[in-house]
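Undergrad: pasting the sequence and the predicted coordinates here, then a few questions.
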Amino acid sequence: MNATRKVAVITGASGGIGAALVKAYRALGYAVTATGRTAPSTSDPGVLAVAADVAEPGTGARLVEATLERFGRVDTLVNCAGVFVSKPFTEYTDADYEVVMGSNVRSFFEVSRSVISAMLARDDGGHVVNISTSLVDNADVEVPSALASLTKGGLNGVTKSLAIEYATRGIRVNTVALGVIRTPMHPTDPDGFQAARHPVRRMGEVDDVVRAVLYLEQAPFVTGEISHVDGGQSAGH
């Protein structure tokens, strides 16, 4: 393969936003390692599909090793894996906590640590993009979401920390904070409840998220940014 071709690692790539991002990065000419609990289906030689639980210790190192063996480098990581569990705070169980922390925080730590190490070894910079939620800074009384705020709020914070830590090494770190996006989790909105939660009065589409991530990918002077793709939720109601 062309050694100068850039390479992206995308977690949560089995469907929804992650799967769309795999296609988008391929359209940019990137090779992609796409990982999910179920390996994404592909016949594209430019896509390495890996079935993995990115919350499991050691998974990040294995993903990077497989990516380097296949493509020779890692330029971008999109941490798209995650879960959302909405309950009143006192009704969350220990099992809920473990699942949400694992999917939203441990997976970030596991994969990002190994990817950034690979970027530093090449000393050619790179880009990490995280997926968060506007509920972190715009709590909604109708959507109890303490575990989302606890975990995704952590991602917002570490985005700024890592952006500063690695700014002089050419590694950028950004986050896209979402409103409600039409995905398999919210495929329809027959009563208009989800649309009404956004000032623009519609749900977001997967393409809205893809455009935001690709903007950040192609914006070399942007790092430490929490970019809201939420139909105005973060601005107010």
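TA: Yep, that arrived.
Undergrad: make it CA atoms for all contacts and neighbour counts henceforth
TA: Will do.
Undergrad: tell me, how many residues neighbour Lys6?
TA: Residues near Lys6, counting by other C-alpha atoms under 10 Å, number 20.
Undergrad: equivalent analysis for Ala167, please.
TA: A count of nearby residues for Ala167, using other C-alpha under 10 Å, gives 14.
Undergrad: can you tell me the closest non-neighbouring residue to it?
TA: Nearest residue to Ala167, sequence neighbours excluded (C-alpha to C-alpha, 6 or more residues apart in numbering): Thr223, at 7.9 Å.
Undergrad: now do Asp137
TA: In space, Asp137 is closest to Ser234, 7.0 Å off (C-alpha to C-alpha, 6+ apart).
Undergrad: next: Lys87.
TA: Pro144 (5.6 Å).
Undergrad: also Val47?
TA: Leaving out its chain neighbours, the residue that sits closest to Val47 by C-alpha to C-alpha, 6+ apart is Val32, at 4.8 Å.
Undergrad: hmm, the one you found is touching Tyr25, no?
TA: Yes - Val32 lies in contact with Tyr25 (C-alpha atoms under 8 Å); the separation is 7.2 Å.
Undergrad: ok, second structure coming up, stack it against the first:
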Amino acid sequence: MATSSTDRKVLVVTGASRGLGDGFVQAYRARGWRVVGNSRSIRQSGDPDYVTVPGDIGEPAIARTLIETAVRCFGRVDTLINNAGIWRPGAITTISEELYRRVMATNLDSVFFTTQAAVEVMQEQGTGGHIVQVSTSLVEHALQGVPAVLASLSKGACVAATRGLAMELAADKIRVNAVSLGIIRTPLHDPGSLEGKKSFAPLNRYGEVSDVVRAVLYLEDSDFVTGEISYIDGGRTAGH
């Protein structure tokens, strides 16, 4: 079991078992941070400075347990990355109520309840904190050939909340930022489809997990930046 020493910073990240989430875990651990990660089927960690919490983060009880685990094991929460997400493109008339509610729970409910619990801890600590949302540039720039109403509803709400919370929490020195992504090579995309998606970006390539990690680390280090939506999309947003 990890020690209860509170002299090192602590990251909490959702959707931590693969793709972007695993990239965030590795990057912050390389900086010496302690980490608490969650996903539905995440494995137990053999690293005493990395604790995992399995469960559906769309359930408020799991969201609260995740933050409580960070406090119990490491004594604090400094940064929360709301990374968990479901990508289910589809025309609005084809979306079942079950799918709608599952996507909203993972993409939106998880952000609200995990952030709520994290903010309470950060305010009690009195040392500030950082919250990062992971969104998609489809929120601002829809594509006719990519019906993505579920992403627009859920991630669009997170982008709006990023700006609102940045103002609400500024007096507590809690910063709130977001990264808005284009096509990134993660398990969300069929590897065989990536070549055909390069043209979505003016840079004519898809992004890597490392591109997103570097952007988040920039936001982590930039303590005069809050309410920022950083576009990691190869120039797609700039072209609109």
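TA: Perfect, I can see it now. For clarity, every value in this text was computed on a predicted model and none was experimentally measured.
Undergrad: and the equivalent of the residue nearest to Asp137 of the first structure over in the second structure, how many neighbours does it have?
TA: Matched to the second structure by TM-score structural alignment, Ser234 of the first structure sits across from Thr237. By other C-alpha under 10 Å, the residues close to Thr237 of the second structure number 18.
Undergrad: next one: Gly236 of the first structure
TA: Neighbours of Gly236 of the first structure under the rule other C-alpha under 10 Å: 8.
Undergrad: residues contacting it?
TA: 138, 199 (C-alpha atoms under 8 Å, 6 or more residues apart in numbering).
Undergrad: what's the answer for Ala13 of the first structure, then?
TA: Counting by C-alpha under 8 Å, 6+ apart, Ala13 of the first structure makes contact with 19-22, 34-36, 40, 80-81.
Undergrad: how close does the most centrally placed residue in the second structure get to Phe200 of the second structure?
TA: Here the mean C-alpha position of the second structure is nearest to the C-alpha of Asn83 (C-alpha atoms, centre = their mean), at a distance of 2.3 Å. Distance, Asn83 of the second structure to Phe200 of the second structure, by C-alpha to C-alpha, to the nearest Å: 22 Å.
Undergrad: please apply the same query to Thr79 of the second structure.
TA: Counting by C-alpha to C-alpha, the gap from Thr79 of the second structure to Phe200 of the second structure is 31 Å.
Undergrad: what about the counterpart of the residue nearest to Val47 of the first structure in the second structure, how many neighbours?
TA: With TM-score structural alignment as the criterion, Val32 of the first structure lines up with Val35 in the second structure. Neighbour count of Val35 of the second structure, defined by other C-alpha under 10 Å: 26.
Undergrad: which SS state does Val35 of the second structure fall under?
TA: What DSSP: H, G, I helix; E, B strand; the rest coil gives for Val35 of the second structure is strand.
Undergrad: isn't it right up against Asp49?
TA: Yes - with contact defined as C-alpha under 8 Å, Val35 of the second structure counts as touching Asp49 (6.4 Å).
Undergrad: quick one: map the residue nearest to Lys87 of the first structure onto the second structure.
TA: Counting by TM-score structural alignment, Pro144 of the first structure lines up with Pro147 in the second structure.
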